[in-house]
Every structure is written in C-alpha cells, then in structure tokens.
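Sequence plus the predicted model coming up.
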Amino acid sequence: MPDDRIKVTVARSSGGQSVFDVPAYENQTVLDVVSWVQQNADPTLSYRFACRVGMCGSCAMMVNGVPRWTCRTHISKVLDKGAVTIEPLRNLPVVKDLVVDMDPFFDKWIGAEGVHHGGLTRHDPIAPVDEGSAARVEANAGIECINCSVCYAACDTVAGNPDYLGPAALQRAWTLLNDAKDEGRVAILDAVSGSGGCHNCHSMGSCTTYCPNELDPMSAIAGLKRETAKSFFRRGR
C-alpha cells in the first residue's frame, strides 16, 4: 500500500456527506477512487459507470464542483490540498448517492424534436448528402455527442429554469436542422423557439467549456437563434 492518502468527501442521497481515507496510487482516476470506496470502505455507496475508457460518459459526476467524466479525470489533477469532493451531476434528480435520474435529460431531447424525421420509405432512393456543404459541416460538428449530460450539469440556465431544454437537446436539434435527410425543419424550429427554447440561453459558454468531447453547443444554440428569428420574420410576411 502507498504512503500517500487522499481525503475523499462523497455526497450521500440522505443529504449528508461521507468522508473516506483512500490510498493514492500512480495514474489513479477519480473513478478508481470511487470504486475503491465502494469495494473497500462502504459497499452501500451507489454510482454509475460502464466502459471505464472514456467512451460512454455514464460515469459523469461533479468533482470539486465541476462536471467531469470520472474515468478520464486523474485524481492528481483535481486534488485540493490532498482532498477531493465528489457529488452527483447537478440539475438532475438524485436516485441514490452519486446516481442521477437521466429521464428529464432525455425527455428534453424529445421536447426539442431531437429525433430523426424521416419522409422516405425503403422503396425510395437514398437522399443525397453533400459532405462538403456548409449545412453538412454544421450537422457533423455535433454528431459525436454521447448524451453524458456534462453540459446539462454545467448550465446555469438549466439550474435557474427547469423548463429550459438545455445545451445537449438544442445541439441535437441543430444537427438535425442541418441534416439533408431530416424533414422536420418546421417542427424543430417550433420546438426550440418556445418558452424553454434556445432564446433562454445567456451564452455563458459553460456547455462548450466542459464538454469532454470538445463539442460546441453554444455555437449550435446561436445557430438556432438565427434560424428561429429568420423563420419568425418569414412567417410574419
């Protein structure tokens, strides 16, 4: 066992906190620390993870107040005087300890019309896609979103307005709006221009700052603001 120890404070669903003395190892991640606590100190601790290699995003938690993928966050990078505080993702209901209910997050994808709107059948020719077009570039820019909800947890607008659709759902809407194969343009613009839509965004940029995949939801939301404004004036004529 190593000589160095880490003071780990973990939020509990009871409303309190538990503090653990965890051994420090080389190349140790925050997820490693949480796993050590559950396996060696408190088997009742609940948390969520899957791949452990930075692919699925299911291990996202608040680490010293910042949303992160814990499997890709080395503990040495976030320690503050040998201590770290780990909490469940912000802006989502807590199921137990470090596990949050993702249903509200995915419900907002549906609310933003973030689902493919197809109009062709299997008998129709495949819709052509111009990979070099400006619209395709915009669509591709957000396609690597894996629904980890880090941007949602980082968003102060979501914290202050529970009806706000949030950066991930709006980025998905922007992706589909620019997809030549999607035929739901009117439905998407109507969905994202409502009371919880893109115009609630204050452009603070936390979503873009903290996205682990280095996507840019803030720019996608700005695009939706432009397109909804254009649509409003066109319809007003």
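Cool, the structure landed. Numbering: from 1, shown residues only.

contacts and neighbour counts: CA atoms only from here.
Will do.

where's residue 156 relative to residue 209, distance?
According to Cα to Cα, to the nearest Å, residue 156 and residue 209 sit 13 Å apart.

Between those two, which is the more surrounded one?
Set residue 156 next to residue 209 and count neighbours by other Cα atoms under 10 Å: residue 156 wins out with 19 against 15.

Included below, for side-by-side comparison, is a second structure:
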Amino acid sequence: MADTITLQVTRYRPDIDDAPRLQDYEVPLREEWAVLDALNHIKDRIDGTLSFRWSCRMGICGSCGMTVDGDPALTCGTFLVDHAPGPVRVEPLANFPVVRDLVVDIGDFMRKLPTVRPWLVRDDEPAVDDVEFLQTPAQLDEYKQFSMCINCMLCYSACPVYGIEPDFLGPAAIALAQRYNLDSRDQGAHQRLDVLAGADGIWACTYVGECTTACPKGVDPAGAIQRYKLTAATRTLRSLLMPWARR
C-alpha cells in the first residue's frame, strides 16, 4: 500500500472566486485515518486557509458532513483506506449555498425546522414537579428510530426533490416531526398537520429514497414520510366523512 494519498479538495471563496476549484493535497495514508483526519492534517501542516466544519469526531454532532467521491458522508466515519489508491474528492454538501470551501449555509433548514414544532406539545402544561409521563418499551420503540437524527444534512444533500424544489420541508424536518407525532406523551400532531400535509411537505416527496440511503444513523426519513402520508390521507378522509370528529 502506498504511503500517501491525494485529496482533491474544493476551494471556493464566493466573495473573491468566480467558481469553485479543486486543489490537490498529498496526505499520509494511514489505516486509522478518516477523511476528517486528513483534512485536519492539511489545515495544521499544509494549508491553514482551508475551511471546513467539525466538532466531535465520533459521528454524533453531524458537523463534518461533506461530499466524498460524489456521496454525502460524515468525514469522521469515512476512512481513507476505503478510497485508496485515490484520489479522494472532497466537496461541500450539495443543495446548499457555499459559505467558503467546504462550509455550507444550513440556514434554510434551521428556518424550516421550527415550523414542524419538533418538541413535545401538551394541551395542558402542568408544572414539571407535579407530573411524570411514563412510557412502555413498546411506546418508546414507536419513535426511537426517528429520534436518532443528528441534523447532519446528508439527507438534504442526497435529496433530488430538495435540489430542485427548495421550498420542500425536507427529509430531516419531516422525520423529526414524525418522531414527536409518534411519542405517546405528545398531543400536538394536529398542530403539525397543516405544515406537514401542505404542498411543500410530505406530498412533495417522490420517494426516491436517497435520504434513507445517505443517513448515517439509520433514521429512514423516507419511511417516516411515507408513513405520515398514510396518516394524513386517513385524517383527510375522516374529516370529509365525519366533519364533527375534527379536532
């Protein structure tokens, strides 16, 4: 095995550059090194002007999401040896404005997320010390998969619908909403219905499924969306046939 490997890294400063370009860097090829280790080596030893995000290095924070050889991935969990002999192309996540180099602006997601109310909603608001909401293991299992989202944005980068329809709520936001819809302690599903079942919500999804393929935590956003489509259709039919039953 070679001692080094080439990383082809996107360099782009929107305020100065006309277009992104790839710059080659030779880095050590070590069995234990992830792509993120190679980027940190470049930053520390070769070119301190390179910009990228990272935090935990443990696949938990979601900060280090980038496009590696054409696929959205967490660079802390993508190993150089799996891409040898190289070169390894490292680019920013697709479908987001580039701030600089490998850093993207996720402001669109952050603005959309509160619209689906991704928190426990209660009709009553008892004091914390006065009440305890117990759950069975089966009730926890209902939503646990969707609670594993780390907001890494890989699903948005992989989603062709979001790429052409920027008003689409997107996979992570809908999956997080479904996480609370399925929580036995939550009473806010009816408050999320109008947003989720709108034209830019679940019905914009064409079920390509790339979001689920890209997800590093097995959240299955595509499954969450399809499951909620059934819920929304059932509630719509119920409200038409039994208008007195609307909440």
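Everything's here; your move. Values in this document were obtained by computation on a predicted structure and should not be read as measured data.

okay, now the aligned partner of residue 221 of the first structure in the second structure: neighbour count?
Mapped onto the second structure by TM-score structural alignment, residue 221 of the first structure lines up with residue 225. Neighbour count for residue 225 of the second structure, taken as other Cα under 10 Å: 25.

so residue 225 of the second structure, which of the three states?
helix (DSSP: H, G, I helix; E, B strand; the rest coil).

Spatially nearest residue to it, not counting backbone neighbours?
Leaving aside its chain neighbours, residue 225 of the second structure sits nearest to residue 202 (5.8 Å; criterion: Cα to Cα, 6 or more residues apart in numbering).

Look up how far residue 35 of the second structure lies from the one you found.
Taken as Cα to Cα, the span from residue 202 of the second structure to residue 35 of the second structure is 34 Å.

cool, residue 137 of the second structure as well?
Residue 137 of the second structure is 38 Å from residue 35 of the second structure, by Cα to Cα.

Which residue of those two possesses the greater neighbour count?
Between residue 137 of the second structure and residue 35, counted using other Cα under 10 Å, residue 35 has the larger neighbour count: 24 against 9.

right, and the more buried one touches residue 80 too?
Yes - contact status for residue 35 of the second structure versus residue 80: in contact at 5.8 Å, counting by Cα atoms under 8 Å.

Helices of the first structure, start to end?
30-36, 75-78, 103-111, 134-141, 150-154, 156-160, 167-177, 185-192, 206-210, 217-236 (DSSP state H).

Just name the most buried of those helices.
helix 167-177 (a mean of 29; mean count of other Cα atoms under 10 Å).

For the counterpart of residue 76 of the first structure in the second structure, give its distance to residue 38 of the second structure.
Here residue 76 of the first structure is matched to residue 81 in the second structure, going by TM-score structural alignment. Applying Cα to Cα, the value for residue 81 of the second structure to residue 38 of the second structure is 12 Å.

Name the nearest residue to the residue nearest in space to the middle of the second structure, sequence neighbours excluded.
With distances taken as Cα atoms, centre = their mean, residue 153 lies nearest the centre of the second structure, 2.9 Å away. Take residue 153 of the second structure and drop its neighbours on the chain: the residue closest to it by Cα to Cα, 6+ apart is residue 65, 7.1 Å away.

Map the one you found across to the first structure for me.
In the first structure, residue 65 of the second structure lands on residue 60 (TM-score structural alignment).

re the thing from before, could I get the contacting residues of the residue nearest to the centre of the second structure?
Listed by Cα atoms under 8 Å, 6 or more residues apart in numbering, the contact partners of residue 153 of the second structure are 62, 65, 106, 172.

Same question for residue 139 of the first structure.
Applying Cα under 8 Å, 6+ apart to residue 139 of the first structure gives the contacts 174, 175, 176, 177, 178, 179.

returning to what we had before: I'd like the helices of the first structure laid out as JSON lines, including distance to residue 15 of the first structure.
JSON lines is the format used below for the helices of the first structure (distance: least, Cα to Cα, whole Å):
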{"stretch": "helix 30-36", "distance to residue 15 of the first structure": "18"}
{"stretch": "helix 75-78", "distance to residue 15 of the first structure": "24"}
{"stretch": "helix 103-111", "distance to residue 15 of the first structure": "21"}
{"stretch": "helix 134-141", "distance to residue 15 of the first structure": "39"}
{"stretch": "helix 150-154", "distance to residue 15 of the first structure": "19"}
{"stretch": "helix 156-160", "distance to residue 15 of the first structure": "19"}
{"stretch": "helix 167-177", "distance to residue 15 of the first structure": "28"}
{"stretch": "helix 185-192", "distance to residue 15 of the first structure": "35"}
{"stretch": "helix 206-210", "distance to residue 15 of the first structure": "26"}
{"stretch": "helix 217-236", "distance to residue 15 of the first structure": "32"}
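
So which of those helices is nearest residue 4 of the first structure?
helix 75-78 (11.6 Å; Cα to Cα).

Run through who's touching that closest one.
27, 28, 29, 30, 33, 63, 64, 84.

give me every residue that touches the last one.
Going by Cα under 8 Å, 6+ apart, residue 84 of the first structure touches 6, 7, 8, 9, 63, 64, 78.

cool, the third one as well?
With contact taken as Cα under 8 Å, 6+ apart, residue 29 of the first structure is in contact with 70, 71, 72, 73, 74, 75.
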